[in-house]
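> Have a look; sequence and predicted model below, questions after that.
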Amino acid sequence: MMEQVVSIDEYLKEFPVSMQKLLQTMRNTIQAAAPEATERISYGMPCFYAKGNLVYFAVHKNHIGFYPSSSGISAFTNELKAYKYSKGAIQFPFDKPLPLALIKKIVEYRLQENFDKAAEKERKAQLRICKNGHQFYKSSDCPTCPICEKKNKSAQGFVEKLSAPATRALLNEGIKSLTQLAKYKEADILKLHGVGPSALPIMRKALKENGLTFKK
């Protein structure tokens, strides 16, 4: 029975030199395909880790077991017809050369899969819902809700597009936001001293951009 090992080097030393060479070849192939991966022993087997467990391998009586997860097998079933395999394991018999090119492809596939999953997980972790119910992905480039920011800029900027008399008229009436403006009828706004007909299209456009209209 194999003693408990803590590294792949120790695992390999448990076997005859000829087997060590075979396992080292497999190890080198995995390392070349996934240079980002770190080595560890997991479940008593050599394991390669990159954003999660990548692949395992282990020595059995008549074969080397290769464990690239179910996805790493289902993606290569056509190329695995010459080997025994199950949902999560592939058997590489000792009496056949290791299919190094295939192993490399499977490892690269699993590496990309792990990185894609990690990126999606990180992306979901950044998903935020602002107080107005808008979904956005928070980042250093987008720390606040871009929809609200756009509306706020539009809401704050519409007054600047009005003439000075029209601006004073709105402020004197206590109208400082588009939400407040939407509570008025167009006719009521036109009654304000300083507001002329040319101001209404500017107000209508600003209201429309923010999903609002004058009171009917």
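Sure, I can see it.
> When you work out contacts or count neighbours from here on, use the C-alpha atoms and nothing else.
Fine.
> In a helix, I64, correct?
No: counting by DSSP: H, G, I helix; E, B strand; the rest coil, I64 falls outside a helix, being strand.
> what number of residues lie near it?
By the measure other CA atoms under 10 Å, the count of residues near I64 is 21.
> from memory F94 sits against I64, does it?
Yes: the pair F94 / I64 is scored as a contact, 7.1 Å apart, by CA atoms under 8 Å.
> Take this one as well and set it beside the first:
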Amino acid sequence: MARGDAPATSVEEYLDALPPDDARALRAVRDVLVALVPDAGEVISYQVPCLTYRGRSLVSLSQSRHHLSLHLQSPPLARALAAELPDERWSGATLHFTPDALPSRATLERVVRGRVAEVDARLAARGR
């Protein structure tokens, strides 16, 4: 969604506003993520699609002019995965990709495993 556009009120509205190739790519990544976390919720947070787990943000997806992004929302996890997956394009806690080169299912599984473990540990520490 171009900067300055009215924010989307749903994940589908966000995706529908994108160029077709970008929308197809983000839907494909989102579908894998949802399959990996069947009880995940989907919301718009900070004007982009966000998957939630146990009521907490898990990962977000977004589109920009030159790439698509998977926001891990965890700099420590992103640093660890960047060291393990040096062929991926990382910037801070974000994995960048293009419609022609989506992250592999194995990469998405590692992201989800790491983020779910972080959320579970944080909630367990709070007695939830």
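Arrived safely. These figures come from a predicted structure and were not determined experimentally.
> so R113 of the second structure, which of the three states?
helix.
> Counterpart of it over in the first structure?
Per TM-score structural alignment, the equivalent position to R113 of the second structure in the first structure is E108.
> cool, A78 of the second structure as well?
In the first structure, A78 of the second structure lands on I73 (TM-score structural alignment).
> isn't that match right up against Y83?
No: I73 of the first structure lies out of contact with Y83 (CA under 8 Å); the separation is 11.4 Å.
> Overlap of the contact sets of these two?
I90 (CA atoms under 8 Å, 6 or more residues apart in numbering).
> which of those two has more neighbours?
More crowded of I73 of the first structure and Y83, by other CA under 10 Å: I73, with 22 against 12.
> and the more buried one, what does it touch?
I73 of the first structure neighbours (CA under 8 Å, 6+ apart): 87-90, 106.
> again, only using 10 Å
Each residue near I73 of the first structure by CA atoms under 10 Å, 6 or more residues apart in numbering is listed here: 66-67, 79-80, 85-90, 106, 110.
> The counterpart of A33 of the first structure in the second structure: neighbouring residues, count only.
Alignment note (TM-score structural alignment): A33 of the first structure maps to L36 of the second structure. A count of nearby residues for L36 of the second structure, using other CA under 10 Å, gives 15.
> Can you tell me what sits against the helix or strand containing A121 of the second structure?
Taking DSSP states H and E as the criterion, A121 of the second structure maps to helix 105-125. If you take CA under 10 Å, 6+ apart as the criterion, helix 105-125 of the second structure is touched by 29-30, 32-34, 36-37, 52-59, 70-74, 77-78, 80-81, 85, 88, 95, 102, 104, 126-128.
> Let's see the PyMOL selection covering just the buried ones among those residues.
PyMOL command restricting the contacts of helix 105-125 of the second structure to the buried ones, with burial defined by 16 or more other CA atoms under 10 Å:
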select buried, resi 29+30+32+33+34+37+52+53+57+58+59+70+71+72+73+74+77+78+81+88+95+102
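> Wait, T9 of the second structure touches S45, no?
Yes: under the criterion of CA atoms under 10 Å, T9 of the second structure makes contact with S45 at 9.5 Å.
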